[in-house]
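Novice: pasting the structure only:
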């Protein structure tokens, strides 16, 4: 039964990863939180396990989503090279920071952030995006300098670890803010999810092993069975999500993304405050 549950979570998360470029974390974290709670795991470890396991599974979903978006020419590789070092270092350090925050505060942090981001994405979705894909893809005319992109990657990495996401919730609005069309932003975000996921998963394993996690089948704050079940299914459904993403308008994608973030944010605030 547990494996079936993890496979279902993987199917939903993979589709979301391909559709929104979010790595599936906004789906995986709340669902794992529910599952781990019903398994009667220690309340002090549930949220950390959800975050660490989420980042570990994003390694697989980001690869699948990246391959699909790259075939469409939607990955801005020069921008990825500027962001990646900061993303990796920031996410590893962010895992250490998350380990020092209580599960309750992590719930509230995630809830508030997703509500704010959902509002921003919905309002920004009303604005017209730059339709010149060629100028957006080279990044020279509309994006900040390499050093500023590196710094932005560090901030996104730290936040991604604390939120257990592949960085799409930050990378996508960061890119669209400078006029990058939604499909390009989603494709590049999918690529950025890989260094975030690898560094974040390692961080939660390392820092988790320094604490007493009385939960079976785990390495630090990463649940092995959940990682395997979610990864297997999400690898296939991420491709389907990526195909759907290129069939929809940028404005519609932004609004759907905003609704998803708002629902998940309300859930975490509701559970945290109660």
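Specialist: That came through, no problem. This one's a predicted model, so the numbers in the text were calculated from it and none came from an experiment.
Novice: make it CA atoms for all contacts and neighbour counts henceforth
Specialist: Will do.
Novice: check contacts around the closest residue in space to residue 113 that isn't next to it in sequence.
Specialist: Leaving out its chain neighbours, the residue that sits closest to residue 113 by CA to CA, 6 or more residues apart in numbering is residue 265, at 7.3 Å. By CA atoms under 8 Å, 6 or more residues apart in numbering, the contact set of residue 265 is 110-115.
Novice: quick one: buried residues of the helix or strand containing residue 109?
Specialist: Using DSSP states H and E, residue 109 maps to helix 103-124. Across helix 103-124, burial judged by 16 or more other CA atoms under 10 Å covers 103-104, 106-115, 117-119, 121-122, 124.
Novice: packing partners for it?
Specialist: helix 43-71, helix 146-163, helix 250-273 (3 or more CA pairs under 8 Å, 6 or more residues apart in numbering; DSSP states H and E).
Novice: if we can go back for a sec, roughly how far does the residue nearest to residue 113 sit from residue 178?
Specialist: For residue 265, the distance to residue 178 (CA to CA, to the nearest Å) stands at 26 Å.
Novice: ok, structure two:
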């Protein structure tokens, strides 16, 4: 158990840095590591994937909040934009988290693996849609927000992989897009995690110290270190060549996706 706690703390460092640097919340790293950690700890196979995704969302509540505070100190968050997207994100993320309890772990794992491949391609190609238009009207924002919330909560991420490209397409400056993504990630993760808690509340197969589909020991270990390192990630995002970091990260994601889809 000591080894697992050390792993959770180290994972929190990585998640915090990613949340600050790229506005992605860290879920695309947290979920695969938790899948392996929970299997090592002999958790019941039928709940491992649900626990990994639900716990990932719960950790993003803390990493994104820490990143939001750091971004706010730099006056980088467009709050009217965040308020416009938040209600739809809340609806999509909570429903997705709640419904996930009825989806077999195999399909959640498959969905996550495919999502990782798409995310890695986006990072490796450094693809961003051209800023050729403005933000859509309220119905359009609702459609986008529900979509971001639904997909992100289903795979346990903070939504930055979807939010940042969308905002870039709408001609939002990259630093403002990352900052807004951090704020939206907090809302998404909070309600998505709540959905996973409610969904798993009566699951008799859950191990000790679980709150629905959230592992409290893993949450405590990851969150404790993540909140300390998210501000450092924000600081580094304004100093390091983020495009290079994205490509390195993309290679890592592709390798993880192959492992999850073909060797897990």
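Specialist: Cool, got the structure. Keep in mind it's a predicted model, so treat the numbers as computed, not measured.
Novice: Mind telling me the TM-score for this superposition?
Specialist: TM-score for the superposed chains, counting by TM-score structural alignment, normalised by the length of structure 2: 0.91, backed by 262 aligned residues with a CA RMSD of 2.1 Å.
Novice: Map the residue nearest to residue 113 of structure 1 across to structure 2 for me.
Specialist: Aligned by TM-score structural alignment, residue 265 of structure 1 pairs with residue 257 of structure 2.
Novice: right, and residue 130 of structure 1 touches residue 181 too?
Specialist: Yes - taking CA atoms under 8 Å as the definition, residue 130 of structure 1 is a contact partner of residue 181 at 6.0 Å.
Novice: Have a look at the two and say which one is more surrounded.
Specialist: Neighbour count, other CA atoms under 10 Å: between residue 130 of structure 1 and residue 181, residue 181 has more, with 23 against 15.
Novice: How about the very next helix or strand once past the helix holding residue 109 of structure 1, which residues are buried there?
Specialist: Following helix 103-124 of structure 1 in sequence order, the next helix or strand is helix 133-138 (DSSP H and E). Buried residues in helix 133-138 of structure 1, defined by neighbour count with 16+ other CA under 10 Å: 136-137.
Novice: any residues touching helix 133-138 of structure 1, and which ones?
Specialist: By CA under 8 Å, 6+ apart, the list of residues contacting helix 133-138 of structure 1 reads 75-76, 78, 130, 141-142, 179-181, 184.
Novice: One more: stretch 182-191 of structure 1?
Specialist: 17-18, 20-23, 62-63, 65-66, 69-70, 74-77, 79-80, 129, 133, 137, 166-168, 171-173, 175-176, 245-246, 250, 253-254.
Novice: Residue 96 of structure 2: what's it in contact with?
Specialist: Applying CA under 8 Å, 6+ apart, we find residue 96 of structure 2 in contact with 149-151, 153-154, 192, 195.
Novice: Can you lay out those residues as CSV showing neighbour count and distance to residue 41 of structure 2?
Specialist: Formatted as CSV, these follow (neighbours: other CA atoms under 10 Å; distance: CA to CA, whole Å):
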residue, neighbour count, distance to residue 41 of structure 2
149, 35, 30
150, 24, 29
151, 21, 28
153, 33, 24
154, 28, 23
192, 34, 25
195, 25, 24
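Novice: Now distance to residue 216 of structure 2 too, for those, in TSV please.
Specialist: Below are the contacts of residue 96 of structure 2 laid out as TSV (distance: CA to CA, whole Å):
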residue	distance to residue 216 of structure 2
149	23
150	24
151	24
153	18
154	20
192	16
195	16
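Novice: Nearest to residue 213 of structure 2 among the residues you listed?
Specialist: Of all the contacts of residue 96 of structure 2, residue 213 of structure 2 sits closest to residue 195, with 9.1 Å by CA to CA.
Novice: Confirm that the closest one sits in a strand.
Specialist: No - Residue 195 of structure 2 is assigned helix when assessed by DSSP: H, G, I helix; E, B strand; the rest coil, not a strand.
Novice: so it touches residue 97, yeah?
Specialist: Yes - counting by CA under 8 Å, residue 195 of structure 2 does reach residue 97; the two are 4.2 Å apart.
Novice: How about the contacts made by the spatially most central residue of structure 2?
Specialist: The centroid of structure 2 falls nearest to residue 157 when counting by CA atoms, centre = their mean (2.1 Å). Residues near residue 157 of structure 2 by CA under 8 Å, 6+ apart: 24-28, 56-57, 60, 189.
Novice: hmm, try it at 7 Å
Specialist: Each residue near residue 157 of structure 2 by CA atoms under 7 Å, 6 or more residues apart in numbering is listed here: 25-28, 57.
Novice: On the three-state scheme, residue 101 of structure 1 is what?
Specialist: coil.
Novice: again with residue 220 of structure 2
Specialist: Under the three-state scheme (three-state DSSP), residue 220 of structure 2 adopts helix.
Novice: Quick check: the gap between the alignment partner in structure 1 of it and residue 216 of structure 1.
Specialist: Taking TM-score structural alignment, residue 220 of structure 2 has residue 228 as its aligned residue in structure 1. According to CA to CA, residue 228 of structure 1 stands 15 Å off from residue 216 of structure 1.
Novice: And the two? Which one has more around it.
Specialist: Taking other CA under 10 Å, residue 228 of structure 1 and residue 216 do not tie; residue 228 has more neighbours (18 against 10).
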